[in-house]
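J.: sequence? don't have it. structure:
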């Protein structure tokens, strides 16, 4: 049930990526707007995760999970019936809101159910496998549904899945009581507004340029709002984000590594989808299958790294090695041209990318939540998810901007060039930036993370903490 709930959250980060060209054609939204179908979900999800964790502590894990699953199913059904791009984007944002209630519960339950470090390491392995495999599976499912039914079924498919997850939550989980803790709604609003302003600012650079008053104003507002959020959290007795969580060197390193990794990775999924469908002429289903080698490479290495390497090798070395290999995979993908075939332009890079990612997620998740106080377990879990989703939001907006600008410059420098060649050039430039961001993440892991391997200890005890570590 935990895996199913987490899979639901991760699937919807990518399930519409393959279907996006079909949805765009059906609903008629612009190229500049298409990124928001993906970003609206990840931004709402990441921006509200901390508040979601606190809500889970207040009303209890079971109630929170049931509320999140139910709401997710309802807005998915509405989104499937969307008659405009704006309605679809609004429903995607609503999905992100309810996903923010689900995710803190799933990761907190791992810490509750698996107190032994060895068993917890295996559980994190499954969790990390779901994080990456779920994203790749979303591409395959999205392609299949779009090919044989309609892109709308990429939303409708969530309804039966949420029904099964809800049944599992109601029948398997005990009714854990909530706790009388304060919800910092104002702090949550300020923090989320700061993140929205940042991503919205990056997202408008492609249309209006870096010197646009709107872009500059949004980015300045994001800095001010996030600074205000930090001040608010330092003065609250029950903050959404206790600053001790992010001032711990190892956890800060894990969070920073995950942000930069996500910035580099998620935007490239969108470009690869359009390369396969619009440049190479792949159908949605064939596009989904084209991502399977990435999934297979990741799952094979992830299983080995969590059982054999995580208890023996320091996380910094696993992360640095994996991210460097993943960066090499992205560099290989930047060799693609309009004439490239799948076998020489896409496959080698995505296999290397998948191999590298196999040693990233589990060490990062384990480091981010290791040795936190019982009162901070869920907060650390929620902030790890926040790091992933906010990185994905920024990455999609930022890399889309880089690609659009590179395409425009290339067209200006080569009058009469085919539009598709300029478009692919934009993808290549964005890919180089993405690879550089992965190398930056690897450097952060080496410099900041000093944690020892996650070996089991004899004094590991069962914990009874809730979503934010509150007993229950």
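T.: That came in fine, so what should we check first? This one's a predicted model, so the numbers in the text were calculated from it and none came from an experiment.

J.: use CA for all of it now, contacts and neighbours both
T.: Will do.

J.: how about the helices of the stretch 201-350 of the chain, start to end?
T.: Here the stretch 201-350 of the chain has its helices, by DSSP state H, counting those that start in this stretch, at 213-235, 243-247, 249-274, 284-290, 292-304, 315-333, 347-357.

J.: in addition, the following structure is provided for comparison:
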């Protein structure tokens, strides 16, 4: 595989990179590392709970401390990459992520673990936008770039499921601490290989929007905390309501700051594009559904169906396989199908799968009640990831490509945190209303309610995909500076 890359300090493309295939492999491994860490701890949660003495409601913070820092700082991370150079920032993110993983593996308390998970999220927040932007600037040939987007989509879509499988295997064979230690050798290898296969991008002039980053991150953190506290205490709880009000104030302040600063982390003009705004909302809704599916199914499998960690991780393997296979096939068929059809079909299948899972009960079997909807969900996710990724950066000026990719990632990560927090509220409310039933029935009924709410998220995404996203023609190749459906400019040789 050959690829052309943007030379440092010039706007011209030199010849093919020394190893386009290796460059793509490095990008894919880095993307897999940050994606699977959103779920790799899920299967280990029961062991973490026993070892560190966590309350069940607090378990969601082991997941959310990562995704909140990840999503909340992605916007600033994309801007940092634009200004300082994406390869340089990519390396810095890898270093932070690796060190946080090492420290987290030695955690002796809940606060220690959650702090390290948040630091992992900080590292991921500068890695992820650099990845998507590096694909755009590294692979200038249209065919190669489409293949790279296909690999990116497959890795992104399957990362959560692979994380569950890896987490189960590591927890069963070694201990829960190895779900963090496993990142250390990968991070070290990436740190030394990246300078050899990826060239630095042009640096854009500008300043960092620190106030915007702080208000957005603190605002989303307060919002998620309010929902999680309400899941445990109910919405009559004073601190939950006060935190919710604080979140609203911070998020309004964020919008005001972004509308007035000359260097916003979110250029509000990006929301003027109907397709892009729709894609952001779709990503927000769907990632909440995905995180809910993995989180609640993991607890259900181990606490109701008596799976051990490895069995629980293995049970998700069909999801991972179906995502990878479908994404590979879909990326090849995009010139014929276009972007709209796989997007709508994928979201439709996800909605149907979640509705199916909402029928779960204590007598549900894996083959009769779980495998079918999980496969359906995997196929749907594989179909929609490529159009979701491409439409999210379509028509964006090259100088804003980092901000656009970080905004796409941010809506997905924030959607995961916020969605899981909302689902925990539904889960908690159902649990409190079922105090007289046996624990297995309570957990199953509460999980069923959470899945039904997830299906509601997916249904909203389906409505937006079907009605709100308008894609002219069937041309799938969309890059910054080019609208979907436009004829791409000839890539330099």
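T.: Looks like it came in fine. Given the structure is predicted, the values throughout are model-derived calculations rather than measurements.

J.: what does residue 352 of the second structure align to in the first structure?
T.: By TM-score structural alignment, residue 352 of the second structure lines up with residue 328 in the first structure.

J.: next one: its match from residue 349 of the first structure, what distance?
T.: 8 Å (C-alpha to C-alpha, to the nearest Å).

J.: now residue 367 of the first structure
T.: Using C-alpha to C-alpha, residue 367 of the first structure is found at 28 Å from residue 349 of the first structure.

J.: list the contacts for residue 109 of the second structure?
T.: residue 52 (C-alpha atoms under 8 Å, 6 or more residues apart in numbering).

J.: what sits against residue 351 of the second structure?
T.: 455, 456, 458, 459, 462 are the contacts of residue 351 of the second structure under C-alpha under 8 Å, 6+ apart.

J.: what does residue 52 of the second structure give?
T.: By C-alpha under 8 Å, 6+ apart, the neighbours of residue 52 of the second structure are 108, 109, 110.

J.: which residue in the first structure lines up with the second one?
T.: Counting by TM-score structural alignment, residue 109 of the second structure lines up with residue 84 in the first structure.

J.: what's the matching residue for residue 342 of the second structure over in the first structure?
T.: Under the alignment by TM-score structural alignment, residue 342 of the second structure pairs with residue 318 in the first structure.

J.: just say helix, strand or coil for the residue nearest to its match when sequence neighbours are not counted.
T.: What sits nearest to residue 318 of the first structure in space, not counting adjacent residues and going by C-alpha to C-alpha, 6 or more residues apart in numbering, is residue 359, at 5.8 Å. Secondary structure, DSSP: H, G, I helix; E, B strand; the rest coil: residue 359 of the first structure is coil.

J.: what is the burial count for residue 359 of the first structure?
T.: By other C-alpha atoms under 10 Å, 32 other residues sit near residue 359 of the first structure.

J.: do the same with residue 294 of the second structure
T.: Neighbourhood size, residue 294 of the second structure [other C-alpha under 10 Å]: 18.

J.: look up how far residue 424 of the second structure lies from it.
T.: Counting by C-alpha to C-alpha, the gap from residue 294 of the second structure to residue 424 of the second structure is 13 Å.

J.: next one: residue 336 of the second structure
T.: Plainly put, residue 336 of the second structure is 41 Å away from residue 424 of the second structure if you go by C-alpha to C-alpha.

J.: whichever residue in the second structure pairs up with residue 423 of the first structure: which element?
T.: Using TM-score structural alignment, the partner of residue 423 of the first structure in the second structure is residue 443. Assessed by DSSP states H and E, residue 443 of the second structure sits inside helix 439-463.

J.: what does that helix rub up against?
T.: Residues outside helix 439-463 of the second structure that contact it (C-alpha under 8 Å, 6+ apart) are 281-283, 285-286, 288-289, 292-293, 296-297, 300, 303-304, 344, 347-348, 350-352, 354-355, 357-362, 423-424, 426-428, 430-431, 434-435.

J.: apply 6 Å and report the result again.
T.: 282, 285-286, 289, 304, 347, 351, 354-355, 358, 360-361, 423, 426-427, 430-431, 434 (C-alpha atoms under 6 Å, 6 or more residues apart in numbering).

J.: report the separation between residue 131 of the first structure and residue 358 of the first structure.
T.: According to C-alpha to C-alpha, residue 131 of the first structure stands 11 Å off from residue 358 of the first structure.

J.: cool, residue 195 of the first structure as well?
T.: From residue 195 of the first structure to residue 358 of the first structure the distance is 29 Å (C-alpha to C-alpha).

J.: and if you look at residue 422 of the first structure?
T.: Using C-alpha to C-alpha, residue 422 of the first structure is found at 33 Å from residue 358 of the first structure.

J.: between those two, which has more neighbouring residues?
T.: The neighbour count for residue 422 of the first structure versus residue 358, taken as other C-alpha under 10 Å, is higher for residue 358 (31 against 23).

J.: that one -> the second structure?
T.: Alignment note (TM-score structural alignment): residue 358 of the first structure maps to residue 382 of the second structure.

J.: got the contact list for that match?
T.: 323, 326, 327 are the contacts of residue 382 of the second structure under C-alpha under 6 Å, 6+ apart.

J.: re earlier: from the contacts of residue 52 of the second structure, which is closest to residue 82 of the second structure?
T.: residue 110 (35.3 Å; C-alpha to C-alpha).

J.: so how many other residues sit close to that closest one?
T.: Per other C-alpha under 10 Å, the neighbour tally for residue 110 of the second structure reads 19.

J.: could you find the closest non-adjacent residue to it?
T.: Nearest residue to residue 110 of the second structure in three dimensions, chain neighbours excluded: residue 52, at 6.1 Å (C-alpha to C-alpha, 6+ apart).
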